[in-house]
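Trainee: Okay, sequence plus prediction incoming.
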Amino acid sequence: MDLGDPDEALLARVGEGDPAAVRALVARKLPRVLALAGRMLGDPAEAEDVAQETFVRAWKQARDWRPGVAKFDTWLHRVALNLCYDRLRRRREVATETPPELVDEGPAPDRGLQARDVGLRVASAMRGLPDRQREAVSLCHYQELSNIEAAALMGVSVDALESLLARGRRALRAALSDMVEN
């Protein structure tokens, strides 16, 4: 049973210029948008920029939002993904002679080195996936969307999404094989 869009009333208040509604919308959606952008881009600063632009677009669209075509959450994820892909395309277009130096921010001693290393390895393996596989894995495993929701968001069939997920999982398993204990 479809109960409609759970964000519809809040979005209407945002469209009316209600500052409390804007804060509530950002508080409700920002963590997932940031997480998605962070996983797609692998750069927290770029992820914040994408999240900011995503919410600017949501704020501009709020007054004209027409429920029924898609859920607001689906639209918001699509905007964030499109902005991520724009940034990924720009990265490929910029040729550099030497790779940038990565700053080792190192974990705090109380956080545990192994957990940090695992997280970095997984993030690196995710960045190594082709864009569509990374998108599928991010939407289903990190954003916790159902296969049906993720397929609709990506504009593919559920079978195509499951194929992307299977290939992505295989690639991640291969990239992280030395970490898996038998």
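Mentor: Received, thanks.
Trainee: drop to CA atoms for contacts and neighbour counts, all remaining ones
Mentor: Fine.
Trainee: From Trp75, how far out is Gly68?
Mentor: Shown here: Gly68 relative to Trp75, a distance of 12 Å by Cα to Cα, to the nearest Å.
Trainee: Now the terminal residues of stretch 137-154, how far apart.
Mentor: By Cα to Cα, the extent of stretch 137-154 from end to end equals 12 Å.
Trainee: Got another one to weigh against that:
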Amino acid sequence: MPFDAMEDLPDDALLARFADGDGMAARLLTLRLTPRVMAHAYRLLGNRTEAEDVAQEALLRLWRQAPDWRPGEAKVSTWLYRVVANLCIDRRRRARGGNLPLDAIPEPEDEQASAAERMQDRARADALQSALDQLPERQRQAVVLRHIDGLANPEIAEIMDVTVEAVESLTSRGKRALSALLAGRQEELGYVDER
């Protein structure tokens, strides 16, 4: 099957094709899932290098799981988000007490933005990440999945293995905590009302 024709296949079908030895299906699935997995891991860890390691490990686990995958039982993306979250939680637990210095986190390059815009974007991202880091694990995970990764509450509930009501409670408390942590920083971060 040509690459273009495979682009419309759902994740489950691509994973099944990979399990049958189709390398092109693995390539397409990797291209499709890696950006989401990387972004999710980065938001949970706040470190690009660690997020790359987690993304790679999560995808390796998916490839190992492929021959035993049971379509319809869970969505590939849901399973992968859960694996990423668990790997991130494990890494954060191991790292407690030994945080990396901020200088060790490489700044993402953006050719389109000016230096001032990049600095402001970085300040905003750092402020958000710093605030996220202060949330309890479950609140941080729920807020990231809902408001940054854009997942629906039922899918988040499945990933976190909690009820939809628990997700709503966790995201609500997490948003309130973030608001309190970021209160008074609007001007500093360039969020000024233009009246």
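Mentor: Happy to help now that I have it. Since the model is a prediction, treat every value here as computed from it, not as a measurement.
Trainee: What value does the TM-score take for this pair?
Mentor: The TM-score (TM-score structural alignment, normalised by the length of the first structure) is 0.87; 174 aligned residues with a Cα RMSD of 2.1 Å.
Trainee: Settle it for me: which of Gly68 and Trp75 of the first structure has more neighbours?
Mentor: The residue with more neighbours, out of Gly68 of the first structure and Trp75, is Trp75; 14 against 10, by other Cα atoms under 10 Å.
Trainee: Once you drop chain neighbours, what's closest to that one?
Mentor: Once its chain neighbours are removed from consideration, Trp75 of the first structure has its nearest residue in Leu153; the separation is 8.0 Å (Cα to Cα, 6 or more residues apart in numbering).
Trainee: Aligned against the second structure, show me the partner of the one you found.
Mentor: When the second structure is aligned by TM-score structural alignment, Leu153 of the first structure is paired with Ile159.
Trainee: what's the helix or strand for that match?
Mentor: helix 153-160 (DSSP states H and E).
Trainee: And that helix, what does it pack against?
Mentor: Contacts of helix 153-160 of the second structure with other secondary structure elements, assessed using 3 or more Cα pairs under 8 Å, 6 or more residues apart in numbering; DSSP states H and E, are made with helix 76-95, helix 164-182.
Trainee: so the longest one corresponds to what in the first structure?
Mentor: When the first structure is aligned by TM-score structural alignment, the counterpart of helix 76-95 of the second structure is residues 72-91.
Trainee: List the contacts of that stretch.
Mentor: Outside of stretch 72-91 of the first structure, the residues that reach it under the criterion Cα atoms under 8 Å, 6 or more residues apart in numbering are 5, 7-8, 33, 36-37, 40-41, 50-51, 54, 58, 149, 153-154.
Trainee: List the contacts of the most centrally placed residue in the second structure.
Mentor: Note on the second structure: the residue nearest the mean C-alpha position is His40, at 0.7 Å, using Cα atoms, centre = their mean. Residues touching His40 of the second structure, when contacts are defined by Cα under 8 Å, 6+ apart, comprise 81, 84, 144-145, 149.
Trainee: Please pull up the equivalent of it in the first structure.
Mentor: With TM-score structural alignment as the matching criterion, the partner of His40 of the second structure in the first structure is Leu36.
Trainee: can you tell me how far Leu164 of the first structure sits from Arg134 of the first structure?
Mentor: 9 Å.
Trainee: Now do the helices in the first structure.
Mentor: Along the first structure, counting by DSSP state H, helices occupy 8-15, 19-41, 44-62, 72-93, 113-128, 131-137, 147-154, 158-175.
Trainee: what about Leu129 of the first structure, neighbour count?
Mentor: 19.
Trainee: who's in contact with it?
Mentor: Residues in contact with Leu129 of the first structure, defined by Cα under 8 Å, 6+ apart, are 168, 171-172.
Trainee: Which residue numbers in the first structure does the host helix or strand of Asp4 of the second structure align to?
Mentor: With elements delineated by DSSP H and E, Asp4 of the second structure resides in helix 3-6, which encompasses its position. Under the alignment (TM-score structural alignment), helix 3-6 of the second structure falls on nothing in the first structure.
Trainee: Can you name every helix or strand that that helix contacts?
Mentor: When contacts are defined as 3+ Cα pairs under 8 Å, 6+ apart, helix 3-6 of the second structure sits against helix 23-45.
Trainee: what's the mean gap between the helix it packs on and the aligned bit of the first structure?
Mentor: After superposition onto the first structure, helix 23-45 of the second structure sits on average 0.7 Å from its aligned residues (mean Cα distance after the TM-score superposition for the first structure).
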